[in-house]
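**Q** predicted model and sequence follow; I will ask about them next.
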Amino acid sequence: MFTGIVEEIGEIVATERLVDAARLTIRGPLVTSDAAHGDSISVSGVCLTVVEVIDGDSFTVDVMAETLHRSSVGKLDTGAKVNLERAAALNSRLGGHLVQGHVDGTGTVVSRTPSDNWDVVRIALPDTIARYVVEKGSITVDGVSLTVSGLGEFVPPAEPGARDWFEVSLIPTTLSLTTLGLAEVGASVNLEVDVIAKYVERLQQRG
């Protein structure tokens, strides 16, 4: 379990493509400082398990086919920047919201509107998860806990498989301390909706 408060920006330093999986080596001195085999680390919103710690500043993870298919991790290559967060401790403050690190799908950055104090970023999202996103609700974008500041529909639809979009307002801290400050129009981002919404829907279906 995570909170969506990114601790540092890491870098992919090696990739190994396998038949139906991948092994990544990621440099992140802060999150690696107390990491051990079996620990969970959020890598741009994807919960991955530490396989090996290398030289005290890097760690390796194995990524299975399901994760490669559902998230943008499969597109990462050597040199790519990623958001890193260690699993939350029970005695720590919950600065963001409850994040599982289970990506529901990917969205696409369709616009960025800068201002003096923040950037408004619009993201197209798949129809399969649009119903879980509400204005002023929480959403995780590439592992960053954010508040939905706006919702809307494309007229006509401008993104394949997406009818809806949402907006988030990024403050200077988020822009400088996460990869969202670097995400250009057209970038693919990992999305995780609030798990409570999915549980409520499931309970109503079982009604």
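**A** Sure, I can see it.

**Q** can we go C-alpha only for contacts and neighbour counts from here?
**A** OK.

**Q** any idea which helix is longest in this structure?
**A** In the chain, taking DSSP state H as the definition, the longest helix is helix 195-206.

**Q** from the chain's centre, how far out does that helix sit?
**A** Computed by Cα atoms, centre = their mean, to the nearest Å, the chain-centroid distance of helix 195-206 equals 22 Å.

**Q** tell me which residue is most central in the protein.
**A** With distances taken as Cα atoms, centre = their mean, residue 142 lies nearest the centre of the chain, 2.1 Å away.

**Q** give me the spatial nearest neighbour of it, chain neighbours excluded.
**A** Distances taken as Cα to Cα, 6 or more residues apart in numbering put residue 44 closest to residue 142, at 4.3 Å, once the chain neighbours are dropped.

**Q** any idea how far the one you found is from residue 153?
**A** Separation of residue 44 from residue 153 (Cα to Cα, to the nearest Å) stands at 26 Å.

**Q** take a look at this one as well, against the first:
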Amino acid sequence: MFTGLIQAVGTVSATTPLTPVPKGLRLVIDPGSFNHQPALGDSIAVSGCCLTIADHPQPRAWAFDVIPESLAKTNLGLLKPGSKVNLEHALTPTTYLGGHFVQGHVDGQVSVAHLQTGDDWRVWLHLSEPSPDAPADDLWPCIIPKGSVTLDGTSLTIASVHRQPFQVAGTHLPGRCFSVALIPTTLEKTTLASWRVGSKVNFEADMLAKTVMNVVRNMGLPTGGLGGLGGLGGHSS
């Protein structure tokens, strides 16, 4: 379990095929300024994906074994030496919870649809089909204005929700988009400033919202009209 508050930005130092796991990956990361010294078996969120420390090949190097399912659901398969990643170690019972409860179980990927930079950084992201076993129809009801979302491991607040196609500054965007605002501290302390239109972003919906939706669905009640509840504040179109 994590909070979504990034503690350091690490740098990928190596990626190699994982033997004997077909299509797996051994990911080695330099944790940079991270002063946490994890033991073998400890959990670290790497850009939002919960991974286990498998080895310390060097004093300041963490090695993780990434299985094919994680590579299929996340953007970790796109990493190469020199890539930057957000890092957070698992919370404890006494950890200050300044973000929200994050499992590190990435639901899939969303894509950056539009960027507004300058004094008011805003990013619009498109939820199409994040992954085969997490279809958009199941996750969209969890996208709620002023609700929480985890993007590349970072806890953020949803600023607006758009069910239907719409325009931003003359740019046509598809339906099933949502936006987040990024403050200067977030841009400075995370990898989010590197996002560009088309970037693939690890996405985890709020675990509490997913739990509620599963309960409602298992009771046989409709959920399709719950996504982007305008009554909770924010813009919903």
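**A** Received the coordinates, thanks. If you're wondering where the values come from, they're calculated on a predicted model, not measured in any experiment.

**Q** and the TM-score between these chains?
**A** The pair, once superposed, lands on a TM-score of 0.92 when counted by TM-score structural alignment, normalised by the length of the first structure; 203 aligned residues with a Cα RMSD of 1.8 Å.

**Q** one step back: burial count for the aligned residue in the second structure for the residue nearest to residue 142 of the first structure?
**A** Alignment note: residue 44 of the first structure maps to residue 47 in the second structure; criterion TM-score structural alignment. By other Cα atoms under 10 Å, the residues close to residue 47 of the second structure number 31.

**Q** try residue 211 of the second structure
**A** Residue 211 of the second structure: 12 neighbours (other Cα under 10 Å).

**Q** and if you look at residue 130 of the first structure?
**A** By other Cα under 10 Å, 17 other residues sit near residue 130 of the first structure.

**Q** aligned partner of it in the second structure?
**A** When the second structure is aligned by TM-score structural alignment, the residue opposite residue 130 of the first structure is residue 140.

**Q** from memory the residue nearest to the centre of the first structure sits against residue 190, does it?
**A** Yes - with contact defined as Cα atoms under 8 Å, residue 142 of the first structure counts as touching residue 190 (4.7 Å).

**Q** tell me, what's touching these two both at once?
**A** Common neighbours of residue 142 of the first structure and residue 190 (criterion: Cα atoms under 8 Å, 6 or more residues apart in numbering): 44, 45, 46.

**Q** wait, the residue nearest to residue 142 of the first structure sits on residue 83?
**A** Yes - contact criterion Cα under 8 Å: residue 44 of the first structure and residue 83 qualify, at 4.6 Å.

**Q** what sits in contact with each of those two?
**A** In contact with both residue 44 of the first structure and residue 83: 142, 143, 144, using Cα under 8 Å, 6+ apart.

**Q** give me the subset of those residues lying in strands.
**A** Among these, DSSP state E puts residue 144 in strands.

**Q** mind checking how far the match of residue 130 of the first structure is from residue 187 of the second structure?
**A** Remark: distance between residue 140 of the second structure and residue 187 of the second structure (Cα to Cα) = 26 Å.

**Q** what do you get for residue 63 of the second structure?
**A** Counting by Cα to Cα, the gap from residue 63 of the second structure to residue 187 of the second structure is 26 Å.

**Q** which one of those two has more residues nearby?
**A** A direct count of neighbours by other Cα under 10 Å for residue 63 of the second structure and residue 187 places residue 63 higher, at 23 against 13.

**Q** the more buried one in helix, strand or coil?
**A** Secondary structure state of residue 63 of the second structure, per DSSP: H, G, I helix; E, B strand; the rest coil, is strand.

**Q** on that earlier part again, include secondary structure and distance to residue 20 of the first structure when you put the shared contacts of residue 142 and residue 190 of the first structure into CSV, please.
**A** Shown next, in CSV, are these (DSSP: H, G, I helix; E, B strand; the rest coil; distance: Cα to Cα, whole Å):
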residue, secondary structure, distance to residue 20 of the first structure
44, coil, 21
45, coil, 21
46, strand, 17
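
**Q** good, we can wrap up now.
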